[in-house]
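# I would like the atomic coordinates for the input below:
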Amino acid sequence: MKIAVLRERAPGEKRVAATPETAKKLIALGASVAVELGAGEGAAIADADYAATGATLGDLQNTVAGADIVLGVQGPEPASLAGASQGAWIVASLNPFADRSRVDAYAAAGLEALAMELMPRITRAQSMDILSSQSNLSGYKAVLDAAAEYGRAFPMMMTAAGTISAARVFVMGVGVAGLQAIATARRLGAQVSATDVRSATREQIMSLGAKPVFVEKVAGIEGEGAGGYAGETSPEYQAAQAELVSGHIAKQDIVITTALIPGRAAPRLVSDAQLATMRPGSVVVDLAVEQGGNVEGAVAGEVVERHGVRIVGHRNVPSRLAADASALFARNLYNFLAAFWDKEAGRPVFDAEIGDAIRLTQSGNVVHPRLLQS
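Here you go, the predicted structure:
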């Protein structure tokens, strides 16, 4: 079985879908690994490091030729996959709900597209979960980005010239990214608070030494979404949360928003009116900016200023830590393939629970239930 690793071509994408570590492990399973020249350059991995594992290197055409599995960080353009085996698997983050035309093109080409971001959040799939591994780094980087834009120190400092108060950081959305943001801000010495629509996160917030900020005694809370994700909330809850956040956000120096709902636009958490209550020089980091944004006025790929508040909207935050992000992403892909590797068949053989959850196309058709409904 030939596994191809392509150089990423999306603007600003520096990650790579396999590292020398995972290439060596894939070869040990019995596969051959072909890596496109320069694939690891953005993640500080030299071609020679891949060659040392036994992988072959070549241009795009030679890398794809006869490939049974193509690994990517973002989905490759279907036209670039000419020469791959019939029914070859595309294993990557495919963004199927926002990029349906590419999914249709994979189906038309007879390719089997496997969207790794749809991996079910079950115990045995944790090591395959690209969203968790990459969100962990995003939460960390969000705090560093905030610190870079913030014109003051994070920790309290007592000096002979007087005392500097600790920065106040408010994290909105306590998933993987939010929890890492809380932990990182605490390590830097900030005074941290956090909120989420899921009541189960209260203990997680407190365990990291932060203050939970929650709406109390409001009927109609529906925040506990399927698979551990946040879901929709009732209008009553949204009104109560807006009132609570308005009073709290005015006292904060830094706000980090991380709220996402799979397959839908990001929920609006911070309005322009709320931004106007913050002190000049405050910073807001919107990690959901590419899905529509949690913050009114956030612009994808830019740092903008409104009411004296700097709003950070960097795209593809994990790629800004490309070496570590690639190492984790590549391990997720290896763990996925290795978990289902059948030695007799010489290839992975999926079960229905995971295979059906991530499979978008098969035998020339789009097969994922959520795509068939759209």
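
# only C-alpha atoms from now on, for both contacts and neighbour counts.
Will do.

# and A108, how far is that from R102?
10 Å (Cα to Cα, to the nearest Å).

# pull up the distance across stretch 228-239, start to finish.
The first and final residues of stretch 228-239 sit 24 Å from each other (Cα to Cα).

# try stretch 143-154
From its first residue to its last, stretch 143-154 covers 10 Å (Cα to Cα).

# Proceed likewise with the subsequent sequence, for comparison:
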Amino acid sequence: MKIAVLKEQNAGEGRVAATPETVKKFIALGASVAVETGAGALAAISDAQFGDAGAAVGDRAATVAGADILLGVQGPDPASITGAAPGAWVVASLSPFAERARVDAYAAAGFEALAMEFMPRITRAQSMDILSSQANLAGYKAVLDAAAEYGRAFPMMMTAAGTVSAARVFIMGVGVAGLQAIATARRLGAQVSATDVRAATKEQIMSLGAKPIFVENVKGIEGEGTGGYATEMSAEYQAAQAELVSSHIAKQDIVITTALIPGRPAPRLISDAQIATMRPGSVIVDLAVESGGNVEGSVAGEVVEVHGVRIVGHRNVASRLSADASALFARNLFNFLSTFWDKDAGKPVLDEEIGTAVRLTQGGKVVHERLLG
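As a prediction, this is how the structure comes out:
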């Protein structure tokens, strides 16, 4: 069983799908590991470190040749992995909806494509959940990015020259990224408030010492949406939320938006008119910018200024912490494959529940129900 670790080809991607730690663990299971030259360079992992861990380090052709499992952070170009074993697994974040043509190409080439972002949010799969591990870091980094753009201090400071007021930070969307953003902003001394369409998050917000901002007297989502995500709300709720947010956002110094709906464009949370009510020098960080954006006027990969407000739209925020993001991502992949490792077969054998959830292609066909029809 040969496992290949690929160097990422996408611009701005600094992560790598394995670390020396996980290489050693794969070898302990009985696998051989090959790592493409320079795969870990942007995550502060040298080729020598991979070699010391027991991996064979070489160019892409040598790395891919005969590989049974191909590990990546983002899905590799199918044409670049043609030397892999027949039916090889491609295990990565595959963006099935945005990159449907690539999924079809995996099927045509006979690869079994496993989309790690489709991992079900169930208890036994928590250690395999790349979305949660990467969102955690993105929420943290979003606050630091906001602090870097904000021209004032976060905590209240009482000095002989006078008092500096604490920054007011508003988090919109209280999933994994939002919760980490709340915790980070609180640690930096800000006054933090947060909102979400899921009523169940109110207690989570309060447990972190932040103020919940929720629509009253209009029914929201009492529990979680599918897979732990929010779902689209009624027009009545959206109108009530927009009115509430408009009055609250005008008083905020920093707003961080994190709302995503899998397979659909990100919901619009902040309009141009609402931005205009914020005071000059305020900052908005749009963590959903690559999915269409929660904020009107946000631009993927850029920091723009609208009505005197700086709107931060960095791409691939987790990758801006590439060393830690790689360590967590690599552990997610190892936890996934090792959980299903069959010692007698010398390879992982997926069960029906998780296999059906993550498998996009098999036997030359696209098989995932969300991609059919």
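
# S46 of structure 2 maps to what in structure 1?
Aligning on TM-score structural alignment places S46 of structure 2 opposite A46 in structure 1.

# for the stretch 251-373 of structure 2, which segments count as helices?
272-276, 322-339, 352-358 (DSSP state H, counting those that start in this stretch).

# wait, which of these is closest to E21 of structure 2?
Of all these, helix 322-339 sits nearest to E21 of structure 2, with 8.5 Å by Cα to Cα.

# just to revisit the earlier point, adding mean neighbour count and distance to I249 of structure 2, write the helices of the stretch 251-373 of structure 2 out as TSV.
Output for these, formatted as TSV (neighbours: other Cα atoms under 10 Å; distance: least, Cα to Cα, whole Å):
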stretch	mean neighbour count	distance to I249 of structure 2
helix 272-276	16	7
helix 322-339	22	31
helix 352-358	15	39
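
# mind putting the ones you listed into JSON lines with distance to A53 of structure 2?
Below are those laid out as JSON lines (distance: least, Cα to Cα, whole Å):
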{"stretch": "helix 272-276", "distance to A53 of structure 2": "51"}
{"stretch": "helix 322-339", "distance to A53 of structure 2": "14"}
{"stretch": "helix 352-358", "distance to A53 of structure 2": "29"}
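
# the ones you listed: which one's closest to N316 of structure 2?
Among the helices of the stretch 251-373 of structure 2, helix 322-339 sits nearest to N316 of structure 2 (Cα to Cα), with 10.1 Å.

# nearest residue to L208 of structure 2 other than its sequence neighbours?
Nearest in space to L208 of structure 2, with sequence neighbours left out and distances taken as Cα to Cα, 6 or more residues apart in numbering, is A183 at 6.3 Å.

# from A108 of structure 1, how far off is A67 of structure 1?
18 Å.

# please identify which of these two sits among more neighbours.
A67 (26 against 16; other Cα atoms under 10 Å).

# surely that one meets S85?
Yes. A67 of structure 1 is within contact range of S85, at 5.5 Å (criterion: Cα atoms under 8 Å).

# and the match of S46 of structure 2, how many neighbours?
A46 of structure 1: 16 neighbours (other Cα under 10 Å).

# ok now do it, which residues does it touch?
By Cα atoms under 8 Å, 6 or more residues apart in numbering, the contact list for A46 of structure 1 reads 38, 40.

# so how far is M172 of structure 1 from it?
Distance from A46 of structure 1 to M172 of structure 1, by Cα to Cα: 39 Å.

# so what's the most far-flung residue of structure 2 relative to its centre up against?
Here structure 2 reaches farthest from its C-alpha mean at A160, the gap being 43.6 Å by Cα atoms, centre = their mean. A160 of structure 2 is in contact with no residue at all, counting by Cα under 8 Å, 6+ apart.

# so where is the longest helix belonging to structure 1 in structure 2?
Criterion DSSP state H: the longest helix present in structure 1 is helix 130-149. The aligned range for helix 130-149 of structure 1 in structure 2 is 130-149, by TM-score structural alignment.

# nearest to I122 of structure 2, of the helices of the stretch 251-373 of structure 2?
helix 352-358 (9.7 Å).

# and the closest one against structure 1, how far off on average?
With mean Cα distance after the TM-score superposition for structure 1, helix 352-358 of structure 2 departs from structure 1 by a mean of 0.4 Å once superposed.

# now that helix, how far from the chain's geometric center?
Distance, stretch centre to chain centre, for helix 352-358 of structure 2: 20 Å (Cα atoms, centre = their mean, to the nearest Å).

# for it, packing partners?
If contacts are counted by 3 or more Cα pairs under 8 Å, 6 or more residues apart in numbering; DSSP states H and E, helix 352-358 of structure 2 sits against no helix or strand.

# my guess is A266 of structure 1 meets L260, correct?
Yes. With contact defined as Cα under 8 Å, A266 of structure 1 counts as touching L260 (5.0 Å).

# any common contacting residues for these two?
Counting by Cα under 8 Å, 6+ apart, the residues touching both A266 of structure 1 and L260 are 288, 291.

# looking at those two, which has the bigger crowd around it?
Counted by other Cα under 10 Å, A266 of structure 1 and L260 do not tie: L260 has more neighbours, with 23 against 20.

# many thanks, we can stop here.
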